[in-house]
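Asks: Here is a sequence with its predicted model. Questions after.
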Amino acid sequence: MGKATGFMEYERKDQKTDKPEQRIKHFQEFHTPLSREEQELQGARCMGCGVPFCQSGQMIMGMASGCPLHNLIPEWNDLIYHGNWEEAYYRLIKTNNFPEFTSRVCPALCEASCTCSLHDRAVSAKGNEFGIIENAYAMGYAKAEPPRVRTGRKVAVIGSGPAGLAAADQLNRRGHLVTVYEREDRVGGLLRYGIPNMKLEKQVIDRKIAVMEEEGVIFKPDCDVGKDIRVSSILREYDKVILACGASNPRDIKAAGRDAKGIYFAVDFLKSTTKCIWRHNMSLKEGEYLSAKGKKVLVIGGGDTGNDCVGTCIRHGAESVMQIEMMPKLPSERACDNPWPEWPKVHKTDYGQEEAAVIFGKDPRIYQTTVKEFIKDESGNLYKVVLVNLKSKKDEKSGKFFMEQVQGSEYTVEANLVLIAAGFLGAEEYAPKAFGTDLNERTQVWTESGSYKTSVKNVYTAGDMHRGQSLVVWAIREGREAAREVDMDLMGYTNLSVQ
C-alpha cells in the first residue's frame, strides 16, 4: 500500500498547531489541517506491511496494539496517495461510524504499532483519517443515506455517547426503528460534556447527529430513563433496549477536610465550561460556570481528563496550576520490557501541560504524590492542601506493587480550587437498578463473556457501562458489537459487521 519507497522519500508531517500563547485565548480547535496534496504524500509513507499491526487491535500485556475497530488503514492510505478520496471514505466508514470523532480525540493506537515507527516516525494515520472524513463532508460524500427497507422492529438506546450512537447508527442502517434517549439537554454524552471544546468542537457532533436524524434515528434529549421515564413503559414500547449510560461515577479522594468548599469533580467542572460557552457564543459569562479565574488550582490525576482541566483552567485565567499524579514519571523511550508493537509506556506532554509550561514556566505535573489533607478556613473554604510523597512497594502475598505514603514527606501548598480527575468507578447505579440488571464487582453491568446481553430479558449493554472507563474507539466497537447481537436476536441472522 502507498508508495513502495514513500517512507524513505517523505518525512512525517502533521497538522500545524497554534502556539500556546495564541490558543489559550479561545476554546476552539487549534490545528490547521494539511493541504490535500500534503496529505496524499503522507498516505504514500504507508509501507505495505505483510502484517499490518496498525489495524490488528489485539491485546498485548493487557493493552491494545493497533486499532480496536480494525480500520483498513493501509487500504485508505493507498487510496488517498492515488487521489481516490471518495473510495477512501467508503473504506473508512466500513469499520468506523464516527471518524470525525476518532480523528480528533483518539490517542492513535494504530500509529503506536505502525511498522514504520520501528526505525522512523509512524505513518500519520490519524491525520489521514481526519483528511478523509473532512473531505467527505466538503465534497458531499458524507450525506445521509436512509435505509431502503424498514423491519418494523423497535430498539431503544439509553445514552448518546459514542457507544450508544454507534449502536443506534448500525441498527438504523439495518432498518430497525431506533430511538436514543439522553438525560442531558444535548446529545453526545461523553463527546459533548466530557471532552473540552478545543479538542472536539461541538458543531462536529451536531453535524453528524443531523445526518443520523435525516437517516431516521430519533433523539430524545432531556429524558432521564429510570427517573423521568418509567422503565416499564420503555420495555413495553420497544422490542430491545441497549443501556449505554457510560461509567459516570467519579472516583473520590478520601482525605481529611474533603467537605471544604472549592473541591469539585473534573467532569462537573468541564461540563460547566462547555455549557457556558455554548450558551454565550463561545465566550464565558461570570457566575454561570465553575471558574478558575484568579485561583490557585490543584488538579488531582495525571490522565487525559486531568490534562483537560489544566488547559481549561489556563483559559479561565488561573493564577497557578499544579497537577499531581500517584505513579512515577514514565521513561522518555520504550523500556526493554515494553517492545514494539506493545502500546509505548513513555512520558508524553499533552496540550494542557505544554500550555502550562509556557505560561507558568514549568511542567505542572508532580509525580508520586497524593493528597493527605484539605485545609479550610473558618468559613469552610479551601485554602491549603497537604501533599505527601509516595513510593512503590511490593505486596509479598500477591506479588503486586502498590503506592505507599512516605512517612515524614508531607508538605503544604496553597490551593483554593481542587479538581478531582482520578477516574471513574463504574456506572451510576440508578439506571441498572431501575432495569433490574445485575452488576459485577466493579459496578459495571454484568454480561456473560463475549456477550452484551444483561441478566434481564431483551436488555443489552455496551460501552463504558459494560467495559469500564475506556477510549472513544473502544466505545464505538462495543456499540457495533452490541448492535450485531441485538440484530441477530431480532432477525435470526445478521449482516452487520464489526470489522
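Replies: Perfect, I can see it now. Treat the numbers as computed from the prediction; the structure is a model and nothing was measured.
Asks: switch to C-alpha atoms for all contacts and neighbour counts from now on
Replies: Noted.
Asks: got the buried residues for stretch 114-134?
Replies: In terms of neighbour count (16 or more other C-alpha atoms under 10 Å), stretch 114-134 has its buried residues at 114-116, 121-134.
Asks: so who does the residue nearest to Y367 when sequence neighbours are not counted touch?
Replies: Distances taken as C-alpha to C-alpha, 6 or more residues apart in numbering put E325 closest to Y367, at 4.8 Å, once the chain neighbours are dropped. By C-alpha atoms under 8 Å, 6 or more residues apart in numbering, the contact set of E325 is I300, G301, G302, R365, I366, Y367, Q368, T369, T370.
Asks: Please repeat the previous calculation with a cut-off of 10 Å.
Replies: For E325, the contacting residues are 299-303, 306, 365-370, 390, 422, by C-alpha atoms under 10 Å, 6 or more residues apart in numbering.
Asks: cool, and P162?
Replies: Contacts of P162 by C-alpha under 10 Å, 6+ apart are 97-98, 101-102, 168, 188-191, 244, 246, 462-464, 471-479.
Asks: So which of these are in strands?
Replies: With strands taken from DSSP state E, there is no overlap with these.
Asks: Go through the contacts of E325 and give me the one with the most neighbours.
Replies: V299 (29 neighbours; other C-alpha atoms under 10 Å).
Asks: ok, that residue touching V418?
Replies: Yes - counting by C-alpha atoms under 10 Å, V299 does reach V418; the two are 5.8 Å apart.
Asks: for the longest strand belonging to the chain, packing partners?
Replies: If you go by DSSP E, the chain has its longest strand at strand 382-394. Packed against strand 382-394, as judged by 3 or more C-alpha pairs under 10 Å, 6 or more residues apart in numbering; DSSP states H and E, are the following elements: strand 296-300, strand 365-367, strand 369-376, strand 401-405, strand 411-414, strand 417-420.
Asks: show me where the stretch 51-200 of the chain has strands.
Replies: Ranges of strands in the stretch 51-200 of the chain, per DSSP state E, counting those that start in this stretch, are 58-60, 63-65, 154-158, 177-181.
Asks: which one of those strands lies closest to T437?
Replies: The closest of the strands of the stretch 51-200 of the chain to T437 is strand 154-158. By C-alpha to C-alpha, the value is 13.8 Å.
Asks: looking at it, T447 is touching K453, isn't it?
Replies: Yes - with contacts counted by C-alpha under 10 Å, T447 reaches K453, the gap being 5.7 Å.
Asks: Please compare the first structure with the one that follows:
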Amino acid sequence: MAKQPMLKFVTVGRDMPEKRAASVRREDFNEIYAEYADAKAKEQAGRCSQCGVPYCQSHCPLHNNIPDWLRLTAEGRLQEAYDISQATNTFPEICGRICPQDRLCEGNCVIEQSGHGTVTIGAVEKYITDTAWDEGWVKPIQPSQERAESVGIIGAGPGGLAAADVLRRAGVQVTVYDRYDRGGGLMTYGIPGFKLEKDVVMRRIEQLEQGGVEFVLNCDVGKDIAFDEIRNKHNALLIATGVYKSRDLPGPGAGAKGIVRAIDYLTASNRLSFGDSVPEYESGELNAEGKQVVVIGGGDTAMDCVRTAVRQGAKSVKCLYRRDRENMPGSQREVQNAEEEGVEFQWLSAPKGFAGDPVSMVKVQQMRLGQPDATGRQSPEPIEGAEHDEPADLVIKALGFEPEDLPTLWNQKELEVTRWGTIKAEFTTGQTAMDGVFAVGDIVRGASLVVWAIRDGRDSAAAMLDYLNDAQSVAAE
C-alpha cells in the first residue's frame, strides 16, 4: 500500500523556508526567505489535514483550491498543482510572496486552531509557481479564437493585469494604459524588492505582452490622452487606477523640507533597483543614508518604509503609530521582521508638530486608547502633558492613500463616486453608471490588498465578457 502523503501535522512541525539573518539581509534588497527544497515542500504540504470544510479556502479572497494543490505537491505532482493554483489565481507566485497569509488562509487553518501550527500555505504556493516558471510550464496566452472587440484598461496594477489576462484568454483585444514607464503599479514601484523581487513582476508582464496584450506606458489619462478618446476607441473600458493620493500630516511645520510621502520614497528606491537614474535619491532628498529617520503610520506601507530605510544605511529608524501593537493594520510578521532588522517602534505615539526647515525634530504626543469608533476599534486620544521630542532628518508620511478626483481630472462629471471619492461600481461585476465602463480594485474598495485587486479584476473581466456577448447578440439581431 502506498504511504499516506497527507495528515502529517501530528508528527511533522511547521517549518518555514529559511530566513536570512537580519544582519545579512539589512545589506541588500533581496527577498528574505530562501526557497523550499523539493523534499521540504512535499513535507510541509503533507501537513495539511484535508479537512472537510477548508477554512483556508473560504478565507482566501480568490477561494483558491488550497487543499487540492497541497495534496498534489505532497504527492510530487507539481505541474498539476500549478494548473489548479493558476485556475483561480492569475499571479500565485506574487500572492505567495506578499499576501498577509497570517490574516487570511494560514490564519484560518484548522490545524492551527488545534495547536499544531498552520500549514505554510504561502511558501508552498510560491514554490509551486517558481518551479512552474523554471520548468517552462508557464506559457504565453494563446486564445483558441480571436475576437474583434477590444477593451481598454486604465491602470497596469494587479486588478488591471488580472482582467487583461482573463479577457485575452477569451480572445478579446486588450490595451492597457498606465502613467508609469513600467507596468505592475504598486507591485513594481510601491512594494520593495525584499518582499517582491522585481523580475517576478516583469516576467508576468512579459508573458501578457507575448500573449498579445498591448501596453501604452508613460500615458497619463487626462493629460496625455483624453478619457473620451480611450472610451471611443474600445468596446468596453476598465478603470483600475488604484489610489495614489497620500493622506497628509496635520500640525505646525508639516510642510518643512525633509518631510516626504511614502509613495515618493518607495518609488525612488525601487527605481534604483532597476538601475534608473534617480536625482531625488542622489541629492539625498529621498535617501535615508546616515539619517535619523522617523516613519509615521502603522500599515504595510509604513513597514516597507522602515525596512527600506534600514537597507539604505539610516543612522536610526523609528516608527510612530497612534494605536498599540495589537491594533495596528500592518502584518505582525512584517513588524517582527522590522524589529529583527533594528527598527524601533513607538506605540501610542502621534506627531503633534515639527521643528526646523529642513526638519530636525518631531514633536511626539503620547496617546491612549479611548472609546471604540464606528468600526469598533478604540479611538486614540492624547494624554495631556505627555509629550517628547524625537530628532529626525527625514520624516516619511505613511498614513495611507486616498483616491484622486477622477471625475475632475478626466472631465467626466457623470462618473459617479462615493463620499470617499472611490468610484461607485456594482459589487462583483464592477459595472459603473456609465455604459460599458467598469471599475475594479482600490479605486472602488479603497486602499486594500493585491489579492483583492486580482479577485476584482477576474470577476469584472467575466462581467465584461458578458457585456460584449450581449452587445454582439443585439448587433446580430
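Replies: That came in fine, so what should we check first? Just so it is clear, the structure is predicted and the values come from calculations on it, not from any experiment.
Asks: Pull up the overlap in contacts between V299 and V418 of structure 1.
Replies: With C-alpha under 10 Å, 6+ apart, V299 of structure 1 and V418 have common neighbours I263, Y264, F265, A266, V321, M322, Q323.
Asks: Output these in a markdown table, with neighbour count appended to each entry.
Replies: As requested, the shared contacts of V299 and V418 of structure 1 are exported to a markdown table (neighbours: other C-alpha atoms under 10 Å):
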| residue | neighbour count |
| --- | --- |
| I263 | 20 |
| Y264 | 17 |
| F265 | 19 |
| A266 | 24 |
| V321 | 26 |
| M322 | 20 |
| Q323 | 25 |
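Asks: For these, give me a markdown table that also has secondary structure.
Replies: Listed next are the shared contacts of V299 and V418 of structure 1 as a markdown table, based on DSSP: H, G, I helix; E, B strand; the rest coil:
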| residue | secondary structure |
| --- | --- |
| I263 | strand |
| Y264 | strand |
| F265 | strand |
| A266 | helix |
| V321 | strand |
| M322 | strand |
| Q323 | strand |
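Asks: Now flag whichever of those residues is closest to E213 of structure 1.
Replies: Using C-alpha to C-alpha, the shared contacts of V299 and V418 of structure 1 come closest to E213 of structure 1 at A266, 31.2 Å.
Asks: Mind telling me what that closest one corresponds to in structure 2?
Replies: Taking TM-score structural alignment for the superposition, A266 of structure 1 sits opposite A262 in structure 2.
Asks: Same check on E145 of structure 1?
Replies: By TM-score structural alignment, E145 of structure 1 lines up with I141.
Asks: Kindly provide the distance from that match to A87 of structure 2.
Replies: In this structure, I141 of structure 2 and A87 of structure 2 are 13 Å apart, going by C-alpha to C-alpha, to the nearest Å.
Asks: Which one's more surrounded, these two?
Replies: A count of neighbours by other C-alpha under 10 Å puts I141 above the other of I141 of structure 2 and A87, at 19 against 11.
Asks: can I assume the more buried one is in contact with R204?
Replies: No - the pair I141 of structure 2 / R204 is not scored as a contact, 11.1 Å apart, by C-alpha under 10 Å.
Asks: what residues are shared contacts of those two?
Replies: What both I141 of structure 2 and R204 touch, as defined by C-alpha under 10 Å, 6+ apart, is the set Q210.
Asks: hmm, back to that, could you find the closest non-adjacent residue to the match of E145 of structure 1?
Replies: Leaving out its chain neighbours, the residue that sits closest to I141 of structure 2 by C-alpha to C-alpha, 6+ apart is G211, at 4.4 Å.
Asks: which one in structure 1 is aligned with the one you found?
Replies: Checking TM-score structural alignment: G211 of structure 2 goes with E215.
Asks: What of I154 of structure 2?
Replies: Looks like I154 of structure 2 aligns to I158 there (TM-score structural alignment).
Asks: From T461 of structure 1, how far off is that match?
Replies: 9 Å.
Asks: report the longest helix in structure 2, please.
Replies: Across structure 2, the helix with the greatest residue count (assigned by DSSP state H) is helix 450-476.
Asks: That one vs strand 150-154, what angle?
Replies: Orientation of helix 450-476 of structure 2 against strand 150-154 (axes from the mean of the first three to the mean of the last three C-alpha atoms, to 10 degrees) gives an angle of 150 degrees.
Asks: List the buried residues for helix 450-476 of structure 2?
Replies: 450-465, 467-468.
Asks: helices or strands up against that helix?
Replies: helix 78-88, helix 92-98, strand 150-154, helix 158-169, strand 236-239, strand 437-439, helix 442-445.
Asks: Where in structure 1 does the shortest one fall?
Replies: Under TM-score structural alignment, strand 437-439 of structure 2 corresponds to residues 459-461 of structure 1.
Asks: now do the first one
Replies: Helix 78-88 of structure 2 corresponds to residues 85-95 of structure 1 when matched by TM-score structural alignment.
Asks: Contacts for that stretch next, please.
Replies: Residues contacting stretch 85-95 of structure 1 (C-alpha under 10 Å, 6+ apart): 36, 40, 68-73, 75-82, 98-99, 128-129, 131-137, 139-142, 476-477, 480, 497-499.
Asks: Among these, which ones are in helices?
Replies: Checked against DSSP H, the contacts of stretch 85-95 of structure 1 include these in helices: 36, 40, 73, 75-81, 99, 128-129, 131-137, 139, 476-477, 480.
Asks: tell me the contacts of the nearest residue to R445 of structure 2 once chain neighbours are set aside?
Replies: Leaving aside its sequence neighbours, R445 of structure 2 sits nearest to T422 (C-alpha to C-alpha, 6+ apart; 7.0 Å). The neighbours of T422 of structure 2, taking C-alpha under 10 Å, 6+ apart as the test, are 242-243, 402-406, 416, 439, 442-447.
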